[in-house]
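K.L.:
have a look; sequence and predicted model below, questions after that.
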Amino acid sequence: MDEELHERIRDAVTTIPPGTVATYGDIAALAGASTPRLIGRVLSEDGADIPWHRVLRANGTPAPHLVHRQLELLRGEGVLADGQRIDLRTYRWRPE
């Protein structure tokens, strides 16, 4: 992956407002990435300093290894889960 795409992905994640979420696919489309998997890769390798917790899988759930921490961070922003799923119709961010 080139550095420009890497930075576009990080920038896109940074723009997700507190109290909202986006999917890996949303961020891939916004950043021009070929696949949502690249978003997960960037966040796992270089996402600690950006709001990684606002990015979810397409079904509204966190990755299994992040579920407890991610839902805790989202709760702190007012994003409430039904079990381990976030209602994307309620909390999904739609860039203008």
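P.N.:
Nice, I can see it. Numbering: from 1, shown residues only.

K.L.:
rest of the way, CA atoms for contacts and neighbours
P.N.:
Fine.

K.L.:
what ranges do the helices span in the chain?
P.N.:
Per DSSP state H, the chain carries helices over the ranges 3-14, 24-31, 37-46, 67-76, 88-91.

K.L.:
comparison target below:
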Amino acid sequence: MRTAGPRARVSFGQLQLANGAVEDRLLVSLLAGGDGMRLEGDEDLASSFVAWVTGRPGFPVDGSSVLIDWAGELLPLRPGMAANELRAAFVG
């Protein structure tokens, strides 16, 4: 979930997730305006985080949430996606 443009530089805050080693880190920025999140770091952690987000109650079922710069094309998200499914779609 990477975003370009002016909103990419403005965030409400950041969350750093780690899985032990320094190289296994994920920085999650919550973009201003509620338009999305920017994920930077380990693809496995990113996949797990996105899977966790899609598992939250009320996650949209209409395809309005997508990953950009993850797969060759926009990747529509749906409730309950699995981390291994998201990781398999990554083309970094």
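P.N.:
Yes, it's here. These numbers were taken from a predicted model, which means no experiment stands behind them.

K.L.:
superposing both, give me the TM-score.
P.N.:
Once superposed, the chains reach a TM-score of 0.32 (TM-score structural alignment, normalised by the length of structure 2), with 58 aligned residues with a Cα RMSD of 4.6 Å.

K.L.:
of the helices of structure 1, which approaches Val55 of structure 1 most closely?
P.N.:
Nearest to Val55 of structure 1, of all the helices of structure 1, is helix 24-31, at 6.0 Å by Cα to Cα.

K.L.:
what packs against the closest one?
P.N.:
Judged by 3 or more Cα pairs under 8 Å, 6 or more residues apart in numbering; DSSP states H and E, helix 24-31 of structure 1 is in contact with helix 3-14, helix 37-46.

K.L.:
give me the angle between it and helix 3-14.
P.N.:
120 degrees (axes from the mean of the first three to the mean of the last three Cα atoms, to 10 degrees).

K.L.:
check which residues of helix 24-31 of structure 1 are buried.
P.N.:
Residues of helix 24-31 of structure 1 classed as buried: 24-28, 31 (neighbour count, 16 or more other Cα atoms under 10 Å).

K.L.:
can you check which of the helices and strands packed on helix 24-31 of structure 1 gets nearest to Gly76 of structure 1?
P.N.:
helix 3-14 (17.2 Å).

K.L.:
check which helices and strands the closest one is in contact with.
P.N.:
Counting by 3+ Cα pairs under 8 Å, 6+ apart, helix 3-14 of structure 1 packs on helix 24-31, helix 37-46.

K.L.:
need those helices in TSV (columns: distance to Ala81 of structure 1).
P.N.:
As requested, the helices and strands packed on helix 3-14 of structure 1 are arranged in TSV below (distance: least, Cα to Cα, whole Å):
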stretch	distance to Ala81 of structure 1
helix 24-31	18
helix 37-46	21
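
K.L.:
Arg85 of structure 1 is nearest to which of those?
P.N.:
When the helices and strands packed on helix 3-14 of structure 1 are ranked by proximity to Arg85 of structure 1, the top entry is helix 24-31, at 14.9 Å, counting by Cα to Cα.

K.L.:
mind jotting down where the strands sit in structure 2?
P.N.:
Listed in chain order, the strands of structure 2 (DSSP state E) span 11-19, 21-31, 37-41, 66-67, 75-76.
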